[in-house]
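Trainee: just coords:
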């Protein structure tokens, strides 16, 4: 009887031991996940994982731009009023309210396109679907003319006007009744896009060995001297005087298909054909085919940013500091843990407010 009992115990241990290890493994993996405290922030990871969350926050002037993304995937955008109100509230405590611009004429907007008939005021930001929106404004004039969208001579032929440097007093006096809007994009994604266009495609910006800058070298120069402040990566705060101009509509390229519908209603355009199509090229290819897969497009750009973070975390922190105020004002974040850009402020569980 005692022999049978021992054999039964041995048999049960053989049968149950895999179950124990499976359950223990699940529990261990759960324990390794970052914990969320009562304030909604995450505690430090265990096992000495690199890029500790809190240490990153101490090195970045705008701690709210680093962290976990808002829950939810492929959700719709939030009302424009939330974006506008959030921008105004964040401007109240922003250092750029009294910011003295040291990279050109002070208190000037860099590029503004005007439609005097509909009283539209568009502050143009490079690498934020500018070509698509200029086409949109041309189509609003019901014009079939072809020409260079950024040449003032062509724009004037269709009834539009571009100012290269518009003084702030002119904005507040002559154009105070115009419907002011801008189109923004995640600043880090925009920087990668600027690198792709100006360095890879147009073969500009070389290093001391007379070779095109790699992305790390490009970021080093952008964070040090802004590469002559090219408009393709110039900061929003240096382009559109965000806290000194009363913008009424904010479009995000990440949700442009939804935003354009509300924009049409805001300017009383009922034509269903008046839409804007994103026209991004495939990253790091030499052809002109459009990348219709937005996920792949953003993933490739985020992959470059993650590689930069992995190889040189200090340089990544510098990049985040350079564009920190742009990201803070519009709710953009960089998920340091997962190595990807996120779009949006917390609103109704939606990811891209």
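Mentor: Received the coordinates, thanks. Predicted model, so just to flag it, every value in this text is computed and none were measured.

Trainee: C-alpha only now, for contacts and for neighbours.
Mentor: OK.

Trainee: hey, where'd the strands end up in the stretch 1-150 of the chain?
Mentor: Under the criterion DSSP state E, counting those that start in this stretch, the stretch 1-150 of the chain contains strands at 108-109, 112-115, 120-123.

Trainee: Deepest in the core, which of these is it.
Mentor: strand 120-123 (a mean of 23; mean count of other C-alpha atoms under 10 Å).

Trainee: just to revisit the earlier point, would CSV of the strands of the stretch 1-150 of the chain with distance to residue 84 be doable?
Mentor: Putting the strands of the stretch 1-150 of the chain into CSV (distance: least, C-alpha to C-alpha, whole Å) gives the following:
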stretch, distance to residue 84
strand 108-109, 19
strand 112-115, 19
strand 120-123, 15
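
Trainee: so which of those gets nearest residue 89?
Mentor: Proximity to residue 89, assessed across those by C-alpha to C-alpha, is greatest for strand 120-123 (20.3 Å).

Trainee: coming back round to it: between the strands of the stretch 1-150 of the chain, which one is nearest to residue 238?
Mentor: Per C-alpha to C-alpha, nearest to residue 238 of those: strand 108-109, 7.8 Å.

Trainee: Quick check: the gap between the residue nearest to residue 179 when sequence neighbours are not counted and residue 162.
Mentor: By the measure of C-alpha to C-alpha, 6 or more residues apart in numbering, the closest residue to residue 179 outside its immediate chain neighbours is residue 120, 4.9 Å from it. Distance of residue 120 to residue 162, given as C-alpha to C-alpha, to the nearest Å: 12 Å.

Trainee: likewise residue 117?
Mentor: For residue 117, the distance to residue 162 equals 14 Å [C-alpha to C-alpha].

Trainee: The two: which is more packed in?
Mentor: residue 162 (21 against 9; other C-alpha atoms under 10 Å).

Trainee: Please compare the first structure with the one that follows:
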């Protein structure tokens, strides 16, 4: 009985090719995934447990109820304010934003402050962050009646500046020594969306922002395939315009200028840092601290078209993740100073067709401290 010779396996060329493909794919993809994981962890860091960043439903509360509510929760709100102040001070120091200088980040900017000497109150007006509500409150404190404010066609800011002229830096610093000071922060990307919807998407005819919208369409719409049918700029087109404006070092509109340049908060010691996410409690606390309970009430006048918060997925799903990362870098200091993250935004972005675009957006975080955010 003859034994059959065992044939030697033939070299399989396809198997070699497959192994090469797997090897080179691993070399190319794994570093990308690692960078993305690290970056995502940084930008989408979990919000500290002690921070209340879930928006409370805003409802009207009667005076006796407000008093009782504050009596029960005054210590909790007070500690929240102290944590926010401490966090901002630490970040200002870490980012070298607390050192005076001549650029827009380090030169104290008193332009948007309102000082109420009668009630010893200082407010930095940040557009699209409950500014309508507090412009109304300051006009009430100035002596205008609710009936007059409801009927007049004069712009609320114009009315307010008749009573609260823009202060000099010396006047502002003096007031900070003894007055109650506050600002209201809002998530940078929610504030940006609110500005887009109010000033660009629903811009009134023959206004500056309507003309700006037409210019955005003319410059950016030709890139689209297919071309959008809506008459106003899409959110993506607006974001492209904003990113290019920062690249070209153009001055940004006051409705979407970063807070860190608008109010230079690291140059002043704000007593109260309110957030729109906890605005009802923060307002009640502020009003009680300033002893204004009998003059103004906690409220949030929102003239916009519905809640911006409920529109986040609809609009940010129009952007790629690299575009959302680029927006982060434009508002990087606002994110850091007020302890916000990209949670609730980045996951809605679409996947970039070119992975290098995402890597380039991620790498933008590596710019020098003490410098303006850059977009490459």
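Mentor: Nice, thanks for sending it over. Source: prediction; values computed, not measured.

Trainee: I'd say the residue nearest to residue 179 of the first structure and residue 177 touch.
Mentor: No - with contact defined as C-alpha atoms under 8 Å, residue 120 of the first structure does not count as touching residue 177 (9.2 Å).

Trainee: got the buried residues for stretch 73-91 of the first structure?
Mentor: Going by neighbour count (16 or more other C-alpha atoms under 10 Å), the buried part of stretch 73-91 of the first structure is 76-78, 80, 83-84, 86-88, 90-91.

Trainee: Is the closest residue to residue 282 of the second structure other than its chain neighbours in a helix, a strand, or coil?
Mentor: Excluding the flanking residues, the one nearest residue 282 of the second structure by C-alpha to C-alpha, 6+ apart is residue 274, at 5.6 Å. Classification of residue 274 of the second structure by DSSP: H, G, I helix; E, B strand; the rest coil places it in strand.

Trainee: what sits against the corresponding residue of the first structure for residue 274 of the second structure?
Mentor: In the first structure, the residue paired with residue 274 of the second structure is residue 251, using TM-score structural alignment. Contact partners of residue 251 of the first structure, counting by C-alpha atoms under 8 Å, 6 or more residues apart in numbering, are 181-184, 259-260.

Trainee: and those, which of them are in helices?
Mentor: Assignment to helices by DSSP state H places the following of those there: 259-260.

Trainee: Widest-spaced pair of the contacts of residue 251 of the first structure?
Mentor: Largest separation among these by C-alpha to C-alpha: 184 and 260, giving 13.2 Å.

Trainee: Compare the two (neighbour count), which wins?
Mentor: Between residue 184 of the first structure and residue 260, counted using other C-alpha under 10 Å, residue 184 has the larger neighbour count: 22 against 18.

Trainee: So the alignment partner in the second structure of the more buried one versus residue 94 of the second structure, what's the distance?
Mentor: For residue 184 of the first structure, the aligned position in the second structure is residue 185, judged by TM-score structural alignment. Applying C-alpha to C-alpha, the value for residue 185 of the second structure to residue 94 of the second structure is 20 Å.

Trainee: now swap in residue 266 of the second structure and tell me
Mentor: Applying C-alpha to C-alpha to residue 266 of the second structure and residue 94 of the second structure gives a distance of 11 Å.

Trainee: Repeat that for residue 240 of the second structure.
Mentor: 30 Å.

Trainee: one step back: wouldn't the match of residue 184 of the first structure be in contact with residue 272 here?
Mentor: No - Residue 185 of the second structure is beyond contact range of residue 272, at 10.6 Å (criterion: C-alpha under 8 Å).

Trainee: count of neighbours near the aligned residue in the second structure for residue 334 of the first structure?
Mentor: In the second structure, the residue paired with residue 334 of the first structure is residue 342, using TM-score structural alignment. Here the number of neighbours of residue 342 of the second structure (other C-alpha under 10 Å) works out to 21.

Trainee: for residue 112 of the second structure, same thing?
Mentor: Using other C-alpha under 10 Å, residue 112 of the second structure is surrounded by 15 other residues.

Trainee: How about residue 318 of the second structure?
Mentor: The burial count for residue 318 of the second structure: 16, using other C-alpha under 10 Å.

Trainee: Would you agree it falls within a strand?
Mentor: No - per three-state DSSP, residue 318 of the second structure lies outside any strand segment and is coil.

Trainee: Could you find the counterpart of it in the first structure?
Mentor: Here residue 318 of the second structure is matched to residue 307 in the first structure, going by TM-score structural alignment.
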